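Asks: Pasted the sequence and its predicted model underneath.
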Amino acid sequence: MRSPLLGAALLTLCVASASGEPSYRMPVYPEKAPPAARTQAEVETLLAGSDATAPAKPLKVLLVAGPKDHSTGEHDYPAWQKVWKPLLERTPQTTVEDAWELPTEEQAADADVMVFYQRGRWDDDRSFVIDPFLARGGGLVYIHWAVDGRGGEAEFAKRIGLASKGGSISYRHGLLHMDFSPGADHPIARNLDKVDFVDEAYWRLTGDPSKLDLIGTSEEEGEPRPLFWTVERGRGRVFVSIPGHYMWTFDDPVFRALLLRGIAWAGRADVDRFNELVTLDARVE
């Protein structure tokens, strides 16, 4: 089933439900029909085997956004931060703060996991914040264009596995046929095999793909390209998702599960702690 557009206009979602509760969907989609919603059966399969008895330890999450830099319904970092802060706060024992562009030293010192959705950068200011955070065992999550190094991509890749140099990578918007068999033994990819997203792939990034703990790939130019992966840097953990271009992707329960599991994994928490959020206002038939 496809969600219809409101005539030819962009799909703008309500900010509050009839009960007065906030909406946990992204507020604006691109000016084109979104992909088909997931079925209830797909969601049940995805969440099978969850441990509902696992205690939730306290987890402090910092959401880092920046100025929007693409068209309607694309790269809307401020809207994501506004929606996902209250979304994550619904989970017991979860504290969520936000930062703009670059966390302060104090914010990083207080966080267990920092999630970056912005146009990325790597420079001395970032190194000053990120390197001590990783050294003490902090978790990092990078979504989509957050992997851009803007000239510092070689050093950035040493921290997160692969990073981009804007203007020198390959990319494609459209249907992504994801293969999660490389991550079959990883808790983030549990119950996932072949999944389609309508989003954007990046490849030909700086770094060594052989050193990644690969979660999922899509075939681009005849080769499987890393689109989801993890790395461990000393005591720290990093999860990266290249998808995240279109705002409807954040309302896809499969992508939500991947991202929520990635946040929990990076914070050394149970990957099922956010399960109640997977379908909340998500695009499920």
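Replies: Thanks, I have the structure now.
Asks: From here on, just use CA atoms for contacts and neighbour counts.
Replies: Noted.
Asks: can you map out the helices along the stretch 101-250 of the chain?
Replies: Taking DSSP state H, counting those that start in this stretch as the criterion, the stretch 101-250 of the chain carries its helices at 105-110, 124-135, 153-160.
Asks: Just put the ones you listed in TSV and tack on distance to residue 201.
Replies: Output for these, formatted as TSV (distance: least, Cα to Cα, whole Å):
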stretch	distance to residue 201
helix 105-110	29
helix 124-135	25
helix 153-160	17
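Asks: For these, state which one has the densest average packing.
Replies: helix 153-160 (a mean of 21; mean count of other Cα atoms under 10 Å).
Asks: gap between it and the chain center?
Replies: Distance, stretch centre to chain centre, for helix 153-160: 18 Å (Cα atoms, centre = their mean, to the nearest Å).
Asks: How many residues are close by residue 269?
Replies: Residues near residue 269, counting by other Cα atoms under 10 Å, number 19.
Asks: I'd guess residue 96 is in a strand, am I close?
Replies: Yes: judged by DSSP: H, G, I helix; E, B strand; the rest coil, residue 96 forms part of a strand.
Asks: let's bring in a second one:
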Amino acid sequence: MSAPHIVVFTRTTGFRHDSIPDGVEALRQLGGEHGMRVTATEDPGELAAALPGSAAVVFLSTSGDVLTDDARRALRGHLADGGGFMGVHGASTTEYGWPWFGEDCVGAVFDGHPELQPGVVVVEDHDHPATAHLGDRWEFTDEWYNFSVNPRGRVRVLATADETTYTGGRMGVDHPLVWCHELAGGRSFYTALGHTSESFADPDFRRHLLGGLTWAARLA
């Protein structure tokens, strides 16, 4: 049996995160360690061609309008056929003009963030590979994304932000930060974390990514 194929997409037309190369390298390493073949691209044509037969696609801090019509059709078909999707950090700042992507693929749309600062992630669901290794409270440094609508009720929330531990939160006591769902047919996982290069060297964050990816790809 051939190794599961993971496609990592990193195109940006808006803000570009300096951490993208570190994220790609982390995913390549995790893939190599766990029997996955990882392809990274910023070309929507290559993305569309690579999606059929792939186990999962990762949108790693993408931003703005990054897809062609062909790539949009390929992504919808990938999920409709049971393929997996993982969105990391800036993925929720992508394809604002295509409601399906934000609402049914990612699960929520980015709506600003405060300055980079330490805070606490509250893990509320430990029965998922992305959070099973974490304690109830996880200290982290990130941008603490706000979202235009709270996705709870449409998605399975795995972790939230404790807004009392940082400044600039706008969602209140229930601020989802990590979730999963199957709204588009296949498995989708999203984590708002991952702004800094340092995060991709953090063992807990790497296990968080690996858990999300293997779940989305139906390998866990």
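Replies: Noted; the coordinates are in hand. Nothing here was measured: the structure is a model prediction, and the numbers come from that model.
Asks: how about the helices of the stretch 101-250 of the first structure, which one is nearest residue 174 of the first structure?
Replies: Evaluated over the helices of the stretch 101-250 of the first structure, closeness to residue 174 of the first structure peaks at helix 153-160, with 25.1 Å, by Cα to Cα.
Asks: Now do the strands in the first structure.
Replies: 59-65, 94-100, 113-117, 139-143, 162-163, 170-179, 194-203, 206-207, 213-220, 223-233, 236-241 (DSSP state E).
Asks: Dump these to CSV, plus distance to residue 129 of the first structure and mean neighbour count.
Replies: Listed next are the strands of the first structure as CSV, based on distance: least, Cα to Cα, whole Å; neighbours: other Cα atoms under 10 Å:
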stretch, distance to residue 129 of the first structure, mean neighbour count
strand 59-65, 13, 23
strand 94-100, 13, 17
strand 113-117, 11, 28
strand 139-143, 12, 26
strand 162-163, 18, 29
strand 170-179, 29, 16
strand 194-203, 26, 18
strand 206-207, 21, 20
strand 213-220, 24, 21
strand 223-233, 15, 21
strand 236-241, 13, 26
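Asks: now the ones you listed in TSV, with distance to residue 85 of the first structure?
Replies: Shown next, in TSV, are the strands of the first structure (distance: least, Cα to Cα, whole Å):
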stretch	distance to residue 85 of the first structure
strand 59-65	7
strand 94-100	6
strand 113-117	11
strand 139-143	15
strand 162-163	26
strand 170-179	27
strand 194-203	23
strand 206-207	31
strand 213-220	25
strand 223-233	23
strand 236-241	19
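Asks: can you tell which of these is closest to residue 74 of the first structure?
Replies: Between residue 74 of the first structure and the strands of the first structure, the shortest gap by Cα to Cα is with strand 194-203, which sits at 9.8 Å.
Asks: Where in the second structure does the closest one fall?
Replies: The aligned range for strand 194-203 of the first structure in the second structure is 137-146, by TM-score structural alignment.
Asks: Centre of the chain to the matching stretch, how far?
Replies: Centre to centre, stretch against its chain (Cα atoms, centre = their mean), the figure for stretch 137-146 of the second structure is 14 Å.
Asks: what about stretch 254-266 of the first structure, how far off from the second structure?
Replies: Superposing on the second structure and averaging over aligned pairs (mean Cα distance after the TM-score superposition for the first structure), stretch 254-266 of the first structure comes out at 0.6 Å.
Asks: so where in the second structure does that stretch end up aligned?
Replies: Going by TM-score structural alignment: stretch 254-266 of the first structure matches residues 204-216.
Asks: who touches that stretch?
Replies: 26, 30, 56, 83-86, 128-131, 133-134, 186-190, 199-200, 220 (Cα atoms under 8 Å, 6 or more residues apart in numbering).
Asks: and the most centrally placed residue in the second structure, what does it touch?
Replies: The centroid of the second structure falls nearest to residue 87 when counting by Cα atoms, centre = their mean (2.1 Å). Contacts for residue 87 of the second structure (Cα under 8 Å, 6+ apart) come out as 58, 59, 60, 61, 106, 188, 189, 190, 191.
Asks: ditto for residue 35 of the second structure
Replies: 3, 4.
Asks: Report how far apart the opening and closing residues of the match of strand 194-203 of the first structure are.
Replies: End-to-end span of stretch 137-146 of the second structure (Cα to Cα, to the nearest Å): 19 Å.
Asks: List the buried residues in stretch 203-220 of the second structure.
Replies: Of all the residues in stretch 203-220 of the second structure, those buried under the rule 16 or more other Cα atoms under 10 Å are 204-218.
Asks: matching residues in the first structure for stretch 49-61 of the second structure?
Replies: Mapping stretch 49-61 of the second structure onto the first structure (TM-score structural alignment) gives residues 106-118.
Asks: distance between the ends of the matching stretch?
Replies: 20 Å.
Asks: Minimum distance to residue 41 of the first structure: which of the helices of the stretch 101-250 of the first structure has it?
Replies: Using Cα to Cα, the helices of the stretch 101-250 of the first structure put helix 153-160 closest to residue 41 of the first structure, at 34.1 Å.
Asks: what does that closest one rub up against?
Replies: 121-122, 149, 162-165, 206-207, 230-231, 233, 238-240.
Asks: Need the counterpart of residue 76 of the second structure in the first structure.
Replies: In the first structure, the residue equivalent to residue 76 of the second structure is residue 131, according to TM-score structural alignment.
Asks: what number of residues lie near residue 67 of the first structure?
Replies: Neighbour tally, residue 67 of the first structure, other Cα under 10 Å: 14.
Asks: Does it touch residue 79 like I think?
Replies: No: under the criterion of Cα atoms under 8 Å, residue 67 of the first structure is not in contact with residue 79, lying 10.1 Å apart.
Asks: who touches residue 194 of the second structure in this structure?
Replies: Counted by Cα under 8 Å, 6+ apart, residue 194 of the second structure has contacts 19, 88, 89, 142, 200.
Asks: got the contact list for the second one?
Replies: The neighbourhood of residue 88 of the second structure, defined by Cα under 8 Å, 6+ apart, consists of 58, 59, 60, 61, 190, 191, 192, 193, 194.
Asks: State the distance from the fourth one to residue 204 of the second structure.
Replies: Counting by Cα to Cα, the gap from residue 61 of the second structure to residue 204 of the second structure is 19 Å.
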